[in-house]
Structures are given as C-alpha cells and as structure tokens.
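Colleague: Sharing a model prediction with you, sequence too.
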Amino acid sequence: MLKNGDAIEVKKIETLRSGIALNSSYPKDKLLADSQMITNACRLCENWYKKDLIYVIGSLKNNTLKKLWFIYGDCYAANKEIYEKIKDKISDGINELPGVEFSETNELGRVNKLDPLGITYLRIRGMWGMENPIKVFDYIPQINLKSEFSVNVIMLKEKYLSFPQKDINNIEQLIGLNFSIQDIKIKSPNNPAKLLDAKLLSYSRLV
C-alpha cells in the first residue's frame, strides 16, 4: 500500500497470454480494511477503510519484461458480492456433507478425522485466477500489442480526473511518439452491457 494512497498487487507471468493466478484471494475492485485476506500490519498501518487497488502485471519472455500493465481493480474485477456469493455457496455445500466433522476456517472448508484413527484432515482451498489483460481488453483497438515492449495503464476517467491538476499536466506533457493518453470505453465488470468512460495511458518501444 502507498501511504495515504492506493494499494498495489503485483503479479508476474512467464508468458505473454497466460492467466493471472490469485490463489486463495478472489479478485478485488477495491481493497477493504475489513478483508480477512490482509494482515493486521496492513490493516493498522494508517486510518483507512477502502483503497483503490491497482493490479500491476508483468509479462516476461526469456527473463525479459515485454508487457507491463497497470489496471485499476474497478476496471478489471466485479464487486466483492459477486465472488463472495459463489464462495459461500460452495462452502455451504461442503459443510452440508453428512457424516463428517468440520472446522471453522477462512478457506472453503476443512474436513477432520477422515480415517479410522481420526488423524487425517482435508483442507479445501479456492484457487482463484483471472484472464490475462490481453484477452480481457482485446476489444479495445487502441491497445498496441505489436511492439517489443509496452506499458498500458487503464483507469476510469473519474479516477484520472481526481489526480492533482499539476500531476495531470506533468503526465500530459509527456505525450509524444511513444506515449499517448486516450479516452476509451470499457465494459463494466459488474455488467458487460454497460460501457464505462476510461483512460488508456500507453507507452511502447519497438526495440
């Protein structure tokens, strides 16, 4: 987390188009202080309740960074109710199995005493993942994927305009041959039929 700023989740993938492994944590549009998936040190580091979350995804080829994405969570993930509803349905179904003993857990479930000695247990974990941004945003023609190296930043227009005007001016002064800022429309993660006003900041290098 950035002090008094946004939260960042960094992911590295070894191929340009492979999925993003999130492991036991479902995708997030925002980072919430009451989340069970963060540490107390993170929760208590400052006075906060909700932070914007940036997914930073680097794609490597032969240990060389080829694509770098900065995507705000509210452009990439649905709200938490979508994922928690599915998680709770699976967990409830597991806990309704007859004839087995369960323990309280933050995972999908834990089944105890699975053998005659009662010494074996089974932890049931969710392994969440998301599609690669290349696939998620393949309907946006302004994204250049042909360059040898590229950086793409996607955020809602509202977020872009929330930055201090001085910072916006400094960023826009960089617009040139290799760097651009464009208005785009993206599908709402909560309703793909709805288009959201967003900004695409792109840098590309041919070699």
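Modeller: Okay, I see it. Not measured: the values here are computed from a predicted model. Numbers count the residues shown, from 1 in each chain.
Colleague: Please make it C-alpha for all contacts and neighbour counts, starting now.
Modeller: Will do.
Colleague: so what does the longest helix belonging to the chain touch, helix or strand wise?
Modeller: The residue-count maximum for a helix in the chain (DSSP state H) belongs to helix 80-95. Contacts defined by 3 or more Cα pairs under 8 Å, 6 or more residues apart in numbering; DSSP states H and E place helix 80-95 against strand 109-112.
Colleague: which helices and strands does the strand it packs on pack with?
Modeller: Against strand 109-112 (3+ Cα pairs under 8 Å, 6+ apart) you get helix 80-95, strand 101-102, strand 122-124.
Colleague: Show the secondary-structure elements that the shortest one is packed against.
Modeller: In this structure, strand 101-102 packs against strand 109-112, with contacts taken as 3+ Cα pairs under 8 Å, 6+ apart.
Colleague: Can you list the residue ranges for helices in the protein?
Modeller: Taking DSSP H, the helices of the chain run over residues 40-44, 73-76, 80-95, 133-136, 157-162, 165-172.
Colleague: put this beside the first:
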Amino acid sequence: MTSQRAALAAAGAHLAALGLSPGSSGNLSVREGDRVCITPTGTDLSRIDPDALSVLDLDGALVSGPRPSKEFPLHTAFYQRDAEARAVVHLHSRQATGASCLEPWSDKSALPPLTPYFVMRVGQTPLLPYAPPGDREQAERMRALPFPFRAALLQNHGPVVTGTSVRAAVETVVELEETAALLLSLGTRTARLLTAEEARELARRYESPWGD
C-alpha cells in the first residue's frame, strides 16, 4: 500500500463524514506515474480498501483489480488534460448538485465569484451539459475545453475536481460545496459579487484559473 492510496482512503472517509457522499455515490482516484488507482464500482467512500483499488492506464484500460467506477472517463480526462493533476474527486454532494441544475453564471463558470475563497481555491468552474453517468463523450468534451480549470459541474449530476494532491482535491471540492450552498441560500436576491478586477487580482496572487 502506497502513501497515496492510504491518503485516498482517508479522504473518502473524511468526505463521507462530512455528508458529501451519500450511500455508495462518488468516486476518487490518484495518479501513480502512468497508472490511475480509482475506487471500484459501488464503493462506499467511508470504507475504501487501499489495497483493493482498480488500476487503469491513462487511456482507461483496466490493468489490475476489480471493475472500476463507471465514471473513470472523467478521471482519465482530467489526468490527460493536466500533467500536474495527481488526484480526482467526483461527488454527488447535495449543494453542488443543486447548483448544477441551475443556469450557469457564464460560459466558463457555473458559479459566480461570490467569495475570495471560491476564486482562490476553486476558480472558474464550467458547467458540462447533461450526459448519462459514465458517458465517454462528456469526458472528452471536458478534456478538450480550451481554458484552464480544476473543477467542473456535471449538469444535473454533481462536481468533479482535480488537485496536485489528494488533500488539494478534497479542499477544492469542499470549498465548491460551500460556495454552491451560499449561492442556493441567496435564492433570487441580488448578490454583491466580487468585481472583475477583484477576482483577477486574487486569481493572479493565488495562481488560480479565472477568466482565462
């Protein structure tokens, strides 16, 4: 068992304890060189066995272990588009899934710049048009988007995020969930958003993708 796989199991337990992974929903992965270790299909994130992960190559072919989550194309798409990606988290968390059912704020971000922390820790978060779970074409569309991002919302489905470590991916998805909760709590009231200049300065200072 590698430290990366142990970190993945700990992350799953943490996300489940936060209530962000109802039932056996959601899937996590880590990249180890030219291999992707991903939770098997039907895995309860609170009980990930780090020694029983599915191992894929970067094209998604099963190398060893049990059948992977059907969402594996999303994971390999992120690894293919971002050489620095080392972990991917996909959840069906309530608030982010709720936000995925709304019209997007812009072409590049489903959510607006409500707080500095959303811009700093998450950045622009495109909304990918609805497709059935596990759809390879949706994953390919995400891979081919021509602007930087480390989080996306799948329409009527939920969030998927990446990070340079398991911890970074977990922090991103938690901040995304909090921002979605804030957006939904505002309802139809007009919110004061960060100005374009404020958001650009934060993105520059924290090297976060925003507006590119």
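Modeller: Arrived safely, thanks for sending. Small disclaimer: the values here were computed from a predicted structure and weren't measured.
Colleague: Superposing both, give me the TM-score.
Modeller: The TM-score (TM-score structural alignment, normalised by the length of structure 1) is 0.28; 106 aligned residues with a Cα RMSD of 5.8 Å.
Colleague: ok so, going back, put together JSON lines for the helices of structure 1, with mean neighbour count and distance to residue 58 of structure 1 on each row.
Modeller: Formatted as JSON lines, the helices of structure 1 follow (neighbours: other Cα atoms under 10 Å; distance: least, Cα to Cα, whole Å):
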{"stretch": "helix 40-44", "mean neighbour count": "11", "distance to residue 58 of structure 1": "24"}
{"stretch": "helix 73-76", "mean neighbour count": "22", "distance to residue 58 of structure 1": "16"}
{"stretch": "helix 80-95", "mean neighbour count": "14", "distance to residue 58 of structure 1": "24"}
{"stretch": "helix 133-136", "mean neighbour count": "15", "distance to residue 58 of structure 1": "11"}
{"stretch": "helix 157-162", "mean neighbour count": "12", "distance to residue 58 of structure 1": "22"}
{"stretch": "helix 165-172", "mean neighbour count": "11", "distance to residue 58 of structure 1": "22"}
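Colleague: Now distance to residue 110 of structure 1 too, for these, in JSON lines please.
Modeller: As requested, those are exported to JSON lines (distance: least, Cα to Cα, whole Å):
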{"stretch": "helix 40-44", "distance to residue 110 of structure 1": "24"}
{"stretch": "helix 73-76", "distance to residue 110 of structure 1": "30"}
{"stretch": "helix 80-95", "distance to residue 110 of structure 1": "9"}
{"stretch": "helix 133-136", "distance to residue 110 of structure 1": "33"}
{"stretch": "helix 157-162", "distance to residue 110 of structure 1": "41"}
{"stretch": "helix 165-172", "distance to residue 110 of structure 1": "49"}
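Colleague: Which one, of those helices, ends up nearest to residue 184 of structure 1?
Modeller: Evaluated over these, closeness to residue 184 of structure 1 peaks at helix 157-162, with 8.8 Å, by Cα to Cα.
Colleague: what's next to the closest one, contact-wise?
Modeller: 168, 183, 197, 198, 199 (Cα atoms under 8 Å, 6 or more residues apart in numbering).
Colleague: And the closest residue in space to residue 110 of structure 1 that isn't next to it in sequence, how far from residue 112 of structure 1?
Modeller: Leaving aside its chain neighbours, residue 110 of structure 1 sits nearest to residue 123 (4.5 Å; criterion: Cα to Cα, 6 or more residues apart in numbering). To residue 112 of structure 1, residue 123 of structure 1 is 9 Å away according to Cα to Cα, to the nearest Å.
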